[in-house]
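Engineer: One predicted model, sequence on top.
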Amino acid sequence: MGPCLWILMLIVTHITAFRRPRDLSPCQVFQEDANCSNLNLTKIPIHLPATIHTLDLSRNLLQNLTDDVLLAYSSIQHLNLHSNKIQFIQPGLFQALTRLQVLDLSRNFLDLYAALKTPIGPLTSVQRLDLSGNGLFTDMSGYFLNDAPALTNLSLDGNSITKICRDTFNGTQALRNIDLHNNVIIEIEEGAFESLSNLSELDLSMNSISCIVDFNLFQLKTLNLRQNSMTNFQTIDSELEFELLYLDLRENKIIYFPVLPRKNKLIYLDLSRNLLRSVNCSGSLEELENLRDSGYLLTDHDKHISCISKRHQDLPRLLYLDLSYNQLKSVPSSFFGSMVSLETLNISNNCLESFSVDSESPLNALKTLDISFNNLHNLSFGERTLAALEVLHLQGNALSTLDGSIFSRLPSIRSLHLQQNQLSICSSQWGPAKDCISLSGISTLSYLYLSDNNLLSVPQSAFQGSPLLILDLSLNPGMEVSPLSLSGLETTLSHLSLRGNQLQRLPFDFTLFRKLKSLDLSVNRLSGLSLWSGDSSVESLNLQNNSLVTLAPDMLQKALRTLYVGSNPLSCCRNQHLLTLLQQDRLMVPDIAAVTCWYTKDSENMEISMSAVQPEHCKSVNVKVLLISVIVVLVLGLLVLTVIMKLLFHSRRHRFNRGIKA
């Protein structure tokens, strides 16, 4: 081999050896982003471009962070170290990374580092820091926060912090967002958050805070205290305006309505799943003693709420109020007096027996009202109230007698949920009566749910003048319907449910309903069907749990796309059109696994899956039918021949007798 060739090989080998680390780098590099996630790395990779801005090292096996490699990437702005095994960080490591803005150290073992009691700072340029899921205890967070002047967003969720000390955030005065949810916080020292003048969002949900009686964070806009052990929430009495917009107090043990700022900007208030017994913000000592007698553990703060001075609480900007899943027995109409902007009100799942809206508190901005699953017997809406109401939930109550025209007075109503009551429907010909409700002539009504009302009948033209798109009349066993019960809905109705009504026949010609797309006739007693006289627009048809043996070809219209037909005694051999559609994939049957049919084999009825039917399953039946047909023809032929022979014999005999007589 010549010397030139040796030199060439040495050069190629040297170049290959020089480039191999980068060529074989397990990371994916695209422009200024390097993705090294989930590669079982134990060290930070070398030979990445020095100009990268984002380095994702999440879900690896890194244990120690030192400056031997990381400082080579001085342009990093976003460093993701989520879900490693990091337990040591070289102090001062991030100071040299002057462009670093986002640092994610979540789901590591930084409690082991904090045990060394050595700050990692300074974090000179870091704006977002995630320390969640690191097993940090009280005071440990200080080793990461003592010098972070640019920090605006901090996450400490999923740790084991029990106390927020007064000096916890002294080194992070620029904070705007703090996430402390899912810790074990019991105590917050006075002044812990007051010095953070830019603080806008604070999440303290899923902790063990028992009460807040002197809330004074005027600048805060969002406060989440969901799922604590709070029995009371009270702001300080001040004439200054609070900036608070969102207050989440759900899933606590609050007994009385919180004491809110005199001047506030609240638009969202959630008090669901508490122990509210009254919408008053205070109670008498006698009421509290009754709570004690019922097994409720009273604290000093609970006793305090009976002694606070009642202050006038206006909520003029409130848009959303949730009081569901409490123990309210009444809510006076005057309670809503200041809520002139309220759009959504949920008082479902309480103990209300009556509810009224009068002209003094008209709730004219309200769009959604949910009073479902109470024990309502009385319901009244005054004249010129609820002008904007679009959705009304009344399901799951005991309503039987209402003002017949109560819903006709709602000028914007679109959706009525009346299921699980005891209501009756008035005929449009007679107008509203005392023992029924009028559902005709409501020009804005599009969605009507009347299932499970023990309806005895649907009168003629019951919905005339109400342009319904969806009508649910299901679960009213024994309900009588006539050909004109749905009169007036021919040009609007798109979904109709008659499920579970024990219907044996259908008096409707659904061809007339030109926009009907979905028809639910399941769980009835239908044995024969004639649904339409011409082309139908129905795309989805549910016939489950009936008594159908055959489906006529004209029932399986061209528009039909989806058919539910399980739990019927279908014949395997008398539904050839259905079998053809299934074989050609021209019809979707989502419950095909539950669709069975019957055929006869050796004089025994056999049941198989409809999708498993083969031509041989119907051969024996065809042979028997043919044999029976032949026998019938032969018998008829013999009978005809016998009759003809008798007639001929009688005719000849008559002629013979006449000849002798002559």
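Structural biologist: Ah, there it is. Numbering: from 1, shown residues only.
Engineer: Only C-alpha atoms from now on, for both contacts and neighbour counts.
Structural biologist: Noted.
Engineer: Residue 425: how many residues sit nearby?
Structural biologist: Using other C-alpha atoms under 10 Å, residue 425 is surrounded by 22 other residues.
Engineer: Quick check: the gap between it and residue 596.
Structural biologist: Separation of residue 425 from residue 596 (C-alpha to C-alpha, to the nearest Å): 39 Å.
Engineer: Next: residue 52.
Structural biologist: 63 Å.
Engineer: Now do the helices in the protein.
Structural biologist: 3-23, 67-70, 110-114, 142-145, 285-293, 300-304, 576-583, 619-661 (DSSP state H).
Engineer: Return the list of helices and strands in contact with the longest one.
Structural biologist: Counting contacts by 3 or more C-alpha pairs under 8 Å, 6 or more residues apart in numbering; DSSP states H and E, helix 619-661 packs against strand 596-601.
Engineer: so the strand it packs on versus helix 619-661, what angle?
Structural biologist: Inter-element angle recorded for strand 596-601 and helix 619-661: 50 degrees (by axes from the mean of the first three to the mean of the last three C-alpha atoms, to 10 degrees).
Engineer: Please point out which parts of strand 596-601 sit buried.
Structural biologist: 596, 597, 598, 599, 600 (16 or more other C-alpha atoms under 10 Å).
Engineer: Using TSV, lay out those together with distance to residue 224.
Structural biologist: Output for those, formatted as TSV (distance: C-alpha to C-alpha, whole Å):
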residue	distance to residue 224
596	54
597	57
598	60
599	64
600	67
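Engineer: take a look at this one as well, against the first:
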Amino acid sequence: MGCPNYVVYLEGSSGARRRITSDIIERSAFIQGMIDFGVDRDDDISVRVPLDEHLLDPLIDLLGFDVVAPDRFEDSTLLQLVPVLYYLQAPDGIIDSICWTIGQTFAIPDGQWSSSRVEQQWHQHARTVGLADLPGWVVTELTCRLARLAFRDKCPWRVGHSIVHWSSRSVWGTLRKDWFSNMPSGTAVHELNLGYNWIESLQGKRVFERFSSLRVLILSGNRISTIAPGAFEGLPSLSSLRLVGNQISTIEKGTFTDLPSSFQKLSLDHNSLPDGVLAGMSTLSELILSRNQIVRLTTGTFKGLSMLTHLDLSGNLIVTIDEGAFDGLSSLQKLYLESNCISSRLVAGTFKGLSALTYLDLTCNRIAAIDEGAFDGLSSCQQLYLGGNCISSRLTTGAFMGLSALTYLDLTGNQIEAISEGAFDGLSSLTNLQLGRNCIPSRLAPGTFKGLSALTYLVLSGNRIAAIEKGAFDGLSSLRELYLDSNSISSRLVAGTFTGLSALTILDLSGNRITAFDEGAFDDMSSLHELSLSGNCVSSRLTTGTFEGLSALTFLNLSGNRIASIDEGAFDSLSSLIKLYLSRNCISAIAKGAFRGVFTLEQLHLDDNHIRTIEPGALEDVFCLSDRDEDSTGGSTDEYEEPPMFCRLMLAGNPICDGWGDDQYLASGLPSGVFVKHWVDEFER
């Protein structure tokens, strides 16, 4: 069979053309395929292929094209463009090889799709056939154009798969329904991803009507500014439409009308939408409008969205919420309003009608005060986020009334200066309270947390608390974790400070100014597992009985204090202790009996002290050596052979280690046969 009479040209932006010679045409494996597209093999096909001038000449050099006089031809159809890129092949058929498998590359079964898989397969194939050896700019241009033609004219959906992913900057301009004219009607594509292309507008009605089985349509990351009314008609199974990150500033009436009853999720975040753009989506369950330019929520804004369960308005410019703004949202469960400009006060009735709401996020606004009744009607709300606002002065009585189901309350990063007695009235279900990084000063008074009998987690870090009065934690019988780090608690911890916290397992007092502990300071804390006192001003000595009653303690951090000595039996009652941190103190000697009874210890951190001597027998209990004799290690131990150890000992940065230069040493004063490594503490301090 002879070669057809094809005359194919490449044309640059200045009008210069290059003709593809017939021997290249004859080599193409795609000529037979042209018959399937209805092209008469006896036709002369004149093709204009627009390429940037900087790309044209190197391609000519690469492929050996003949040069002809520059004159213009009419634009070809996309069908006529198909053979051009098939003819742009090196002698080993690189482009032909990629095109041969294009359908398989994009045929992905349900449940196996991921956003990057197609791109990974494409580049992997390019490497295996040698495309990666071409100059980078050539590869970019060829793959981009080949991708576009393959998507439209090779029709990847012909292979009968259910997901089509095409996000390679190969689709641009105005999208009309004839763009899909080569696709057989009724093809069972369930998900179509045209995200991250250069689509600017959807023109005409029923643009995607050939996708009658479509459930998910992704158009995110394009340049869409205009959507014709009715563009999404003809999609009886559509459930999700994603238009994230476009340039949509207006939505014409009728754009989202006539959507099917199956339609549930609309994502319009990162556009330029103003107020009042929604109507006619009664079946919608999830609406994402974050990162737009909405300034005010007026009465009736969401009218008709009775099935909506998730509403995301985060990252807008909302200053005011009118009374009745959420009318009609009787099914709403989650409301995201973080990172707006909501200012002044939350007034009574703001969230009226949201009886099904379980989650409300108001983080990072400009809220200064909460009026009594502001949360009326939110009887189902379980999580409330108010962090990063400007709530100042005092939390007043009744501020959270009506939130009987609330379990999580975040007030982190405000300017709260005081908490009135009864401020948390009505929060009988609250389990987690975040009050970190506020301005709570002076003293925690009795009754501060009255009524919070279910509370298990309390954060008061980063405030200005100077003292804790007896009874400050009365009623917190369920509390398990208490964080008081980075405050200004000074002087002594007196007996009874934590009375009533019998269920507490974690207590963090690091970064304060505590100088000493009275005997009984930790009474009634038999369940405590972790105690952090690092970065305080504990000075002089640790005396016997300091930690009396903490029999369940496994972690004790006393690093960064001013401890100079440890009395015999200071840790006597800590029978479960596993980790003990005494780094960065002023300890100069370890006396016998200092660590008496700590048989369970696995880590002892004494690095960066002033230790010069360790009395004989001082560490016997630490290393469980009191009953060990020479035979227990199988006789004498070679000087450089490390024997079994029961505890990791950190001694780096002490005078006793001066002169050490190798990996391990026998330190003067340690029990016979015990070696230590010259480590810097590798654990969290």
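Structural biologist: That came through fine. Because the structure is predicted, anything quoted here is derived from the model rather than measured.
Engineer: sorry, back to before: among the helices of the first structure, which is nearest residue 432 of the first structure?
Structural biologist: Among those, helix 285-293 comes nearest to residue 432 of the first structure, with 43.1 Å by C-alpha to C-alpha.
Engineer: Which part of the second structure matches the closest one?
Structural biologist: Following TM-score structural alignment, helix 285-293 of the first structure has no partner segment in the second structure.
Engineer: mind checking how far that helix is from the chain centre?
Structural biologist: 38 Å (C-alpha atoms, centre = their mean, to the nearest Å).
Engineer: which parts of it are buried?
Structural biologist: Per 16+ other C-alpha under 10 Å, helix 285-293 of the first structure contains these buried residues: residue 288.
Engineer: returning to what we had before: right, and out of the buried residues of strand 596-601 of the first structure, which lies closest to residue 407 of the first structure?
Structural biologist: Using C-alpha to C-alpha, the buried residues of strand 596-601 of the first structure come closest to residue 407 of the first structure at residue 596, 45.4 Å.
Engineer: my guess is residue 494 of the first structure meets residue 510, correct?
Structural biologist: No. In this structure, residue 494 of the first structure is not within contact of residue 510 by C-alpha atoms under 8 Å, at 11.2 Å.
Engineer: shared neighbours of these two, anything?
Structural biologist: Common neighbours of residue 494 of the first structure and residue 510 are listed as residue 516 (criterion: C-alpha atoms under 8 Å, 6 or more residues apart in numbering).
Engineer: burial count for whatever residue of the second structure lines up with residue 472 of the first structure?
Structural biologist: Aligned against the second structure by TM-score structural alignment, residue 472 of the first structure finds its counterpart in residue 557. Residue 557 of the second structure sits with 21 neighbouring residues when counted by other C-alpha under 10 Å.
Engineer: Spit out the contact partners of residue 505 of the second structure.
Structural biologist: Residue 505 of the second structure neighbours (C-alpha under 8 Å, 6+ apart): 480, 481, 527, 528, 529, 530.
Engineer: which position in the first structure aligns with it?
Structural biologist: So, by TM-score structural alignment, residue 505 of the second structure is matched to residue 414.
Engineer: cool, residue 403 of the second structure as well?
Structural biologist: With TM-score structural alignment as the criterion, residue 403 of the second structure matches residue 315.
Engineer: Number of residues surrounding that match?
Structural biologist: 22.
Engineer: quick one: contacts for it?
Structural biologist: 264, 265, 266, 338, 339.
Engineer: Would you reformat these as a markdown table and include neighbour count?
Structural biologist: Output for the contacts of residue 315 of the first structure, formatted as a markdown table (neighbours: other C-alpha atoms under 10 Å):
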| residue | neighbour count |
| --- | --- |
| 264 | 21 |
| 265 | 18 |
| 266 | 23 |
| 338 | 16 |
| 339 | 23 |
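Engineer: Is residue 79 of the second structure part of a helix or strand, or is it coil?
Structural biologist: Put simply, residue 79 of the second structure is helix when judged by DSSP: H, G, I helix; E, B strand; the rest coil.
Engineer: Now do stretch 521-533 of the second structure: distance to the chain's middle.
Structural biologist: 34 Å.
Engineer: nope, stretch 634-646 of the first structure is what I meant
Structural biologist: For stretch 634-646 of the first structure, the distance to the chain centre is 75 Å (C-alpha atoms, centre = their mean).
Engineer: so that stretch matches what in the second structure?
Structural biologist: Using TM-score structural alignment, stretch 634-646 of the first structure pairs with nothing in the second structure.
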